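Peer 1: The following block contains a protein sequence and its predicted model.
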Amino acid sequence: MPTRRRLILASPFLAAPALAQAQWSPERPLRFIVPFPAGGSSDTQARLIAEPLARALGQPVVIENRPGAGGVIGATEAARAAPDGHTLFIATTGTHAANVSLYSRLAYNPVRDFAPVTMVADYAQFIGVGPEWPAAPQRSLEGLVAALRADTTKRSFASSGNGSPTHLAGEMFGHLFGIPMEHVPYRGQALAVADVIAGRVPLMFPSIADVLGQIRAGRVTPLATMAPTRSSAIPDVPTTAELGHPSLVSSIWTAIFLRAGSPPAAVARMNAEIVRILAAPELAQRLGEAGFGVQSSTPEELARFQQAEITRWAEVVRISGARLD
């Protein structure tokens, strides 16, 4: 299965030929639908892209936050947009991979209703504990597993909601180590983090980007990054692969899509412009410092990656037994 790490990190030199061939230009302001609230990870990325994209296209790019139902509301809105290249959508692991298996019915089809443009970012999750968790040796992946096996009262974990990547990562962890875990869902990551810090729930599997401030403040301790390679945001934290568990990998990704049926020239122009924006050193640095790994691609690479992710998350959902309807 292709991994997100194999996607090509595009350079500004690769963008130039595509840009020369793409003559499409928007005729009016563009909508940029974000299926989560303002201030979240997807919203932050969309806003960092929207301003330089507006300058490049000569039209305003208006962010529309349409949160709710794990991204379903926003994705459904984007799927109903006119196929004219004027509505962008920032998709996530949930909206365009996991939701297909979590819901028996979706009001949109993440493959049929959307035209891939480019990947945006990939941000690894980690296995973390709060300040109430005992000190070494339990503050290590090996110590954590031993503690959970020895004490059933410590087996609960917090997530940002049912079916979220932070929920499914916890189910992956429990399945791998043969430990029945108790899932405690919250309405968003902030509430989940607050209860882990307060000691009400011992464990969580959030993305690095969402909890980086709490990590740096010492209120959340990462025991292992759920990725093949270490994160530049927390370089001293070992990966699950390093610790002998290469299959325990989970991250949240974002990508940009247009409505299916949009003019191919619109897709090409959007890809060229957004890849160029993501290749800018200042933007890459800002995203990296926030815990996001820039991961641009061609539309074809994104389409293949999405199909692989739909298959991968279907298995995770099957193991977890999670359903959202």
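Peer 2: Good, I have the coordinates.
Peer 1: hey, let's count contacts and neighbours off CA atoms from now on
Peer 2: OK.
Peer 1: after the helix or strand encompassing Met172 comes which helix or strand?
Peer 2: Assigned by DSSP states H and E, Met172 falls within helix 165-177. As assigned by DSSP H and E, the chain's next helix or strand after helix 165-177 is strand 182-185.
Peer 1: Find out how far that next one is from the centre of the chain, if you would.
Peer 2: In terms of CA atoms, centre = their mean, to the nearest Å, the centre of strand 182-185 is found 20 Å from the chain centre.
Peer 1: Ok, stretch 242-255 next?
Peer 2: When distances are taken as CA atoms, centre = their mean, stretch 242-255 is centred 12 Å away from the chain's centroid.
Peer 1: Okay, buried residues for it please.
Peer 2: Residues of stretch 242-255 classed as buried by neighbour count (16 or more other CA atoms under 10 Å): 248-255.
Peer 1: Then stretch 254-268?
Peer 2: Buried residues in stretch 254-268 (16+ other CA under 10 Å): 254-260, 262-263, 265-268.
Peer 1: For the helix or strand Ser42 falls within, which helices and strands make contact with it?
Peer 2: Assessed by DSSP H and E, Ser42 sits inside helix 41-57. When contacts are defined as 3 or more CA pairs under 8 Å, 6 or more residues apart in numbering; DSSP states H and E, helix 41-57 packs onto strand 30-34, strand 61-65, strand 87-92, helix 264-279.
Peer 1: got these as CSV, with distance to Thr240 columns?
Peer 2: Output for those, formatted as CSV (distance: least, CA to CA, whole Å):
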stretch, distance to Thr240
strand 30-34, 31
strand 61-65, 34
strand 87-92, 23
helix 264-279, 28
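Peer 1: One more to weigh against that first structure:
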Amino acid sequence: MFKKVLMTSALLGAALALSGTATAQNYPTKPVRVVVGFGAGGGTDLAARAIAQKLSDALGTTFIVDNRPGAAGNLGADIVAKATPDGYTMLMSNSTIAIPSLSLKLPFDIRKNFIPLSLIALGPSVLVVSPSLAVKDIKGLVALAKSKPNALSFGSGGIGNVTHLAMELLMSSAGIEMQHIPYKGGAPSVVGLLSGEVQALFTSIPTALSQIKAGKVRALGVSISKRSNALPDVPSIAEAGVPGYYAASWYGLLLPAGTPTAVVNTLSKEIVAAMEVSAIRDGMNRQGFEPVGNEPEEFAKFIREEIPRWDKVVKAARIKPQ
């Protein structure tokens, strides 16, 4: 009798395992939800919609973008962390998820509750100043700030926002001090620059592009290690006088921990293929993104390196967790 029970249990376990494998191999059989922890129209949302459409075409099912803004993207991340790990719920997040030191207590751990799927794109910021400011380049801004410590003010999209941290990193790297004036978003911060409330700021390239082209703000440098395809005439900050400088937003897809390997592999293969399509890359370039599209292992390594790097900036700037 005991042997019969053991045999029955073993057969049941094997059947369930085979069922799970078959389900993963047949993936997807229904619509997939792509949760975005930010509102429609922002960089994270635009990146999600670009890749969702391509995955829908490639895998023959609908990838639905579901905007769940709140708590600096953590609301959407928590939804995905707690979702069934079957590949039908994924997260499009950005660099804020890799800065846990900004939060007092998170309901998830990015290192334990997610499987990094692919880094979709980098979103470099651009350092812009008012044309009325008597500086033409990064070296000029650094010299002016050094001659007048804390006399200049800079805006950002909010305390702990990547645009805030990018300036904190620049100040520590260049040995300068400026006053921080946070705004509720990138667009309001640019309005503050145009009105003269602040003299400088980092913002996303799409937010500032029209103002740069119209000559209403002056672009001094981009925050990644090379020039942006959207602003080929603007040097990188590292190139312009602050060696080794690098600070960028990024956009990537993550799955709940425990998602079957077969599902991860299916999605990874299609994402890498999608990111090689010229229409996708060209569209992202026009919007100020730097397309990537790497594999899970590479993205996981990238996140592991991002966490301590930003943690160092947060601590040096003495930013209190919220």
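Peer 2: Sure, I can see it. Because the structure is a prediction, the values reported are computed rather than measured.
Peer 1: residue ranges for the strands of the stretch 151-300 of structure 1, please.
Peer 2: Here the stretch 151-300 of structure 1 has its strands, by DSSP state E, counting those that start in this stretch, at 156-159, 182-185, 203-204, 221-225, 251-259, 293-294.
Peer 1: which one of those lies closest to Thr311 of structure 1?
Peer 2: Among the strands of the stretch 151-300 of structure 1, the nearest to Thr311 of structure 1 by CA to CA is strand 251-259 (15.1 Å).
Peer 1: For that closest one, grab the matching residue range in structure 2.
Peer 2: Across structure 2, the stretch matching strand 251-259 of structure 1 (TM-score structural alignment) is residues 248-256.
Peer 1: in the superposed pair, what's the mean gap between the matching stretch and structure 1?
Peer 2: For stretch 248-256 of structure 2, the mean deviation from structure 1 after alignment is 0.8 Å (mean CA distance after the TM-score superposition for structure 1).
Peer 1: Just give me the longest helix of structure 1.
Peer 2: In structure 1, taking DSSP state H as the definition, the longest helix is helix 299-320.
Peer 1: Give me the aligned partner of Gly74 of structure 1 over in structure 2.
Peer 2: Matched by TM-score structural alignment, Gly74 of structure 1 corresponds to Gly76 in structure 2.
Peer 1: mind checking the SS state of its match?
Peer 2: Secondary structure for Gly76 of structure 2, judged by DSSP: H, G, I helix; E, B strand; the rest coil, is helix.
Peer 1: quick one on the thing from earlier: now the helix holding Met172 of structure 1 on structure 2. Mean distance?
Peer 2: Compared with structure 2, helix 165-177 of structure 1 is 1.1 Å away on average (mean CA distance after the TM-score superposition for structure 1).
Peer 1: Report the inter-axis angle for that helix versus strand 251-259.
Peer 2: 130 degrees (axes from the mean of the first three to the mean of the last three CA atoms, to 10 degrees).
Peer 1: just how off-centre is helix 165-177 of structure 1 within its chain?
Peer 2: For helix 165-177 of structure 1, the distance to the chain centre is 16 Å (CA atoms, centre = their mean).
Peer 1: what does stretch 297-305 of structure 2 give?
Peer 2: From the chain centre to the centre of stretch 297-305 of structure 2 is a distance of 13 Å (CA atoms, centre = their mean).
Peer 1: try stretch 255-272 of structure 1
Peer 2: 21 Å.
Peer 1: what does it contact?
Peer 2: Here stretch 255-272 of structure 1 makes contact (CA atoms under 8 Å, 6 or more residues apart in numbering) with 15-16, 18-19, 22-25, 78-92, 112-121, 298-299, 302.
Peer 1: Of the buried residues of stretch 242-255 of structure 1, just say which sits nearest to Gly58 of structure 1.
Peer 2: If you rank the buried residues of stretch 242-255 of structure 1 by distance to Gly58 of structure 1 using CA to CA, Ala255 comes first, at 22.4 Å.
Peer 1: Contacts only, for the closest residue to that closest one other than its chain neighbours.
Peer 2: Nearest residue to Ala255 of structure 1, sequence neighbours excluded (CA to CA, 6 or more residues apart in numbering): Met119, at 4.1 Å. Applying CA under 8 Å, 6+ apart, we find Met119 of structure 1 in contact with 253-256, 295-298, 302.
Peer 1: what helix or strand does Met119 of structure 1 sit in?
Peer 2: Here Met119 of structure 1 sits within strand 114-124, counting by DSSP H and E.
Peer 1: With structure 2 overlaid, how far apart is that strand on average?
Peer 2: With the two structures superposed, strand 114-124 of structure 1 lies on average 1.0 Å from its match in structure 2, counting by mean CA distance after the TM-score superposition for structure 1.
Peer 1: For that strand, what is the distance to the chain centroid?
Peer 2: Computed by CA atoms, centre = their mean, the separation of strand 114-124 of structure 1 from the middle of its chain amounts to 9 Å.
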